[in-house]
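K.L.:
what's the 3D shape of this:
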Amino acid sequence: MSLARARLLVTLLASLWLAACARAPIEVAPDPVQSDIAARLKADIDVLASDQFAGRKPGTPGAKATFEYIERRMGEVGLVSGTNDPGSYWRLAVDLVEAVPQTGQLTLGVGRRAVTLTEAEAAVYTPRRRALAAGGPGTGVPVVFVGYGDGSVLGDALAGAAALMLADPGRDRTRREALFRQRATAVVTVVPDAEALATVRRNAERGRVELASEQMDTLSAYITDAALGRVLGEKRWEQWKREALKADFAPLELNLAVTIEATSDRREFPSQNIIGMIPGNVPGSGAVLLLGHWDHLGECGPPEAADRICNGAADNASGIAMMLELARRLKAGPPLGRDIYVLATSAEEAGLLGARAFVKTPPLPLASIVAAFNFDMMAVAPEGSPVGIIGRGHTPALDAAILEVLARKGRLIGDQSLADSFLQRQDGWALHQAGVPSVLLSSTYGSRAILDPFLLSRYHRPDDDAAQIELGGTIEDLLLHEDLIRQLADPERYPPAAAPQP
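P.N.:
Just a heads-up that it's a prediction; the model follows:
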């Protein structure tokens, strides 16, 4: 064979080999570690998001099944009790109250004329089973117009009075609470129109769950601007509103009779936070807290729907599953210097209530927690997604540790404005307000392109089920947390912040 023919044959064989490779790409074997993690995560999510748990609403049989399951899994993972209470191994009590409005009526009077407002003009609510208040001339109870203020300039003089305030969106709830703290017997809020009143009614009539320790004894009424003007007289009412806009406005006692009454279906019931721990081997060096909420909404689909159960697979069976798997890996690895506490909170969906209960009666000093990591809606993003950092910018040392681990792992940082918008909407906020360095790290919150489709299609809907979860980003985020928490749990690698100087 000539040299030229030999070269041609070699070239032909090489071309055939390359073509075969192009037709049949080499398959990369899956990472067995990640496969095992995915299987364990999926197993926990499948159980917690099953119809058997009925949406994990506090105060239901599904809730009881949920915290019993978490207790069993904490034991299997190798955790010990984190309650520091020999009488309660896993459980921290969260006492709740739910009030669902039943009836309400508002009657106003000027002189001898009394007008009972219609449902299109007014609404009245109380958390009590029945509440009644009367104020105005001849009652000994003044009716005070506070305009856009909160009555604080009156101090104790507001005690026992009925307050009338103008709506100021974004501030109204805070102002009402301030008036009730000054022992106002009732607060009447003037809303702009019937549409605004309908919004109040829609929000209020779903009922409200509160911590029993935080519930205020309130009687709240809402009336449309037009209805109040009709009763008072348009000229008088317009004058009072103009007065309220002045910088030197002072609350006015009105010659207005007010009778307010309401009833509600009130239910008091216990729930539970579940807490375990991995003891560290350096006593007195502080703790790292992992937390995620176990609750969801129960049945929240339309009454006519075939499937009404909101299973909450991503929100937040995924957070509990991730926290349990992370705790398992931390427990199975090298010893840790600091204690690791693992907290499953109740009633997050009702307003971070379980986290707030934890802050009120913590089983360890809050000042000893060097960092808290929240796990919420963790199974949404695919592998390779950028990481959102909720809580960034509040604790420089913690930020630095997070950024160092992200860089070492080659993870990209996502849209910070998106992450910031969720700061007050997750359990870490309750800890942050109590001075505990708290963050939520997740690829779920790194990109609107990832988060928005979930929020628009599955969030708080029956479609958030186990079949829809995405574990690619979850596993990456889990391994990120493991690396970071091992660093923070080492007192030499992450010393506690210096105590403030007197």
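
K.L.:
Please make it C-alpha for all contacts and neighbour counts, starting now.
P.N.:
Will do.

K.L.:
how would you label Ser271: helix, strand or coil?
P.N.:
Following DSSP: H, G, I helix; E, B strand; the rest coil, Ser271 is assigned to strand.

K.L.:
which is the next helix or strand following the helix ranked longest in the chain?
P.N.:
Longest helix in the chain, counting residues (DSSP state H): helix 3-23. Scanning forward in sequence from helix 3-23 by DSSP states H and E, the next helix or strand is helix 32-48.

K.L.:
Quick one: residues in contact with that following helix.
P.N.:
By CA atoms under 8 Å, 6 or more residues apart in numbering, the residues outside helix 32-48 that reach it are 53, 66, 313, 317-318, 321-322, 325, 466, 471, 475.

K.L.:
Please generate a structure for the following sequence too, so the two can be compared:
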Amino acid sequence: MKIVHLFAATAIALVAVPVVAADTGSFSPQRLSQHIQTLGSDAYEGRGVNTRAEVKTIDYIVGQFKAAGLQPGGEVVNGQRQWTQRVPLLQSEIAGDPMVTIQNAGGGMRLTQGNEISVRAPQNGQNQIRIDNAPLVFVGYGVSAPERSWDDFKGQDVRGKVIVVLVNDPDFEGGEGDFGGKAMTYYGRWTYKYEEAARRGAAGVMIVHETAPASYGWNTVKNSNTNVQFDIVRKDPAAAHTPFETWIQRDVAVELFRKAGLDFEQAKQAAKRRDFQPLDLKSTVSATANAKVETITSHNVVGLLPGKAHPDETVIYSAHWDHLGIGKPDANGDNIYNGALDNASGISHLIEQARAFAKGPRPDRSVVFLAVTAEEKGLLGSEYYAANPLYPLSKTVGVLNTDSMGLNGPEKNFSISGTAKLDLLDDLIAEGKKQGRYFTADPHPESGGFYRSDHFSFAKAGVPAISFKAGNDLVNGGTARGEAIAREYTEKRYHQPDDEFQSVWDFRGQAEDAQLLHMLGERLANSREWPNWSSDSEFRATRDQSGADRAGSGGERG
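P.N.:
Down below sits the predicted model:
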């Protein structure tokens, strides 16, 4: 029998092959499917933070946790443990469209929201954006990395200026250099560009969008940045955010450089070198916008299965429940950003993982099931938990995060987001071999996946953490089909209204992945071991600082 799968511009004919299924344990493809179909439906309105859909989503997850047999694992209020943890957030939304103009010797250039530019609602504590003829300066990749003897600013005072920067690392195009080659470092993330600009007192940032180094198209940038924005509540928000945080289309940058008598591609090449010097773009930018800014309360959802022998030690399964909610309509008029894959699939796993643990033998250590908020707004729910843990991070054995799981049938392999070396990964690989599966390093480390999922919030706090990633070597179709599906999703569905439930999805692969993560969780929850980061990991020192709390509770590795 032939099965034809249509992708963006490619029709791939595949012959169905017998599937030798890995162990799926008690994980039902049908139950996994039902959760995704429910949470990814229009009835849940894209699960936006601080909307009526948040209440509905939380009620669903809590109801499922109760039915699975968990106990409330959230904060304690009036002596009673709750199902949630309150997460205070700063919410900011631009009223109407911002007015943005660039002036140079060639005249004026108006940039329209969502087309040439994507302006984020202000998160610096102000309820308006007011930029008046701020000079524009190109600072390459906007990186200051003393440990790599790299400084794109070269003493340039950018206070009161708007910096124009490239996304990703200086190594991206060449594939080698001081930043680990293709594997993106944190210096390559757009979040870092904004943070560094704020530290230097810049008036704003324009990140030049290019699809390959960003790892997604302009539609994703537009849909993620022109809607309601959130941040954690900060004592000094201006220290973390400039007044004007934006992305611009590559064509805008090319024209901007041309009018300054510069060549954009030549400037990009220069920015790859350590001796790069900032460039005056001989232009100014002005911008005005008003915003509604308020402090709101969102929620993490927390279920608990207490351990029978060491209840003060925890293994955490996590996934984010939020997506983009209701936004601007696409070409078909659809304005609900359902987030079926991203991340109703992760929540479906979390619910069924809870069911499997609750119905099985009680583990020695406690298992926490954490559905976090506001991942799409900057990993905010997990960042808040890591700063305000309900269970001590020093005695958190590890975090197993799931974000956008594989829904395309059984996989021969599996992976994690980004590159990292830690005992937790060694354990995952060992359990995978029991399923007859092999580990593949992230095939696209240049996308910065390690910094884009909630496990990163825990890693920064020293807790061993991974974000599981489905394999790309499919039993039916191999890596050719797996990569084609991934490309189609990124181009056509990621952070777009078309991330909807698909009747062609095959949930057997997700069930196998859930069983693999269950085997790993059981291993962690019933051992006396404390996995650690590799000796050369940037997170090792933080973890080691809390080693005294774990003394006498089993062995550290590495």
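
K.L.:
And Gln353 of structure 2, what's its match in structure 1?
P.N.:
In structure 1, the residue matched to Gln353 of structure 2 (TM-score structural alignment) is Leu326.

K.L.:
how close does the host helix or strand of its match sit to structure 2?
P.N.:
Here Leu326 of structure 1 sits within helix 318-332, counting by DSSP H and E. Comparison of helix 318-332 of structure 1 with structure 2 after fitting gives an average deviation of 1.7 Å (mean CA distance after the TM-score superposition for structure 1).

K.L.:
residue range for the very next helix or strand once past that helix in structure 2?
P.N.:
With elements assigned by DSSP H and E, the helix or strand that comes after helix 318-332 of structure 1 is strand 339-345. Using TM-score structural alignment, strand 339-345 of structure 1 lines up with residues 366-372 of structure 2.

K.L.:
tell me the average deviation of the matching stretch from structure 1 after fitting.
P.N.:
Stretch 366-372 of structure 2 sits 0.9 Å off on average (mean CA distance after the TM-score superposition for structure 1).

K.L.:
ok, back up a step: so among the contacts of helix 32-48 of structure 1, which ones count as buried?
P.N.:
53, 66, 313, 317-318, 321-322, 325, 466, 471, 475 (16 or more other CA atoms under 10 Å).

K.L.:
I figured Pro251 of structure 1 hits Val146, correct?
P.N.:
Yes: with contact defined as CA atoms under 8 Å, Pro251 of structure 1 counts as touching Val146 (4.6 Å).

K.L.:
neighbouring contacts of the helix holding Leu326 of structure 1?
P.N.:
By CA under 8 Å, 6+ apart, helix 318-332 of structure 1 touches 37, 40-42, 44-45, 73-74, 77-79, 278, 290-294, 342, 344, 375-379, 474, 478, 481-482, 486.

K.L.:
which parts of it are buried?
P.N.:
So helix 318-332 of structure 1, judged by 16+ other CA under 10 Å, has buried residues 318-331.

K.L.:
do stretch 402-417 of structure 1 as well
P.N.:
Quick answer for stretch 402-417 of structure 1 (16+ other CA under 10 Å): 402-403, 405-406, 411-416.

K.L.:
Next: stretch 290-307 of structure 1.
P.N.:
Neighbour-count burial for stretch 290-307 of structure 1 flags 290-301 (criterion: 16+ other CA under 10 Å).

K.L.:
any idea which of those residues is closest to Tyr445 of structure 1?
P.N.:
Of all the buried residues of stretch 290-307 of structure 1, Tyr445 of structure 1 sits closest to Gly292, with 15.6 Å by CA to CA.

K.L.:
And the helices in the stretch 151-300 of structure 1?
P.N.:
For the stretch 151-300 of structure 1, the helices defined by DSSP state H, counting those that start in this stretch cover 172-181, 194-204, 225-232, 234-244.

K.L.:
Tell me which of those helices approaches Ser285 of structure 1 most closely.
P.N.:
helix 172-181 (38.5 Å).

K.L.:
Pull the contacting residues for Thr361 of structure 1.
P.N.:
Applying CA under 8 Å, 6+ apart, no residues contact Thr361 of structure 1.

K.L.:
That one corresponds to which position in structure 2?
P.N.:
Using TM-score structural alignment, Thr361 of structure 1 pairs with Asn388 in structure 2.
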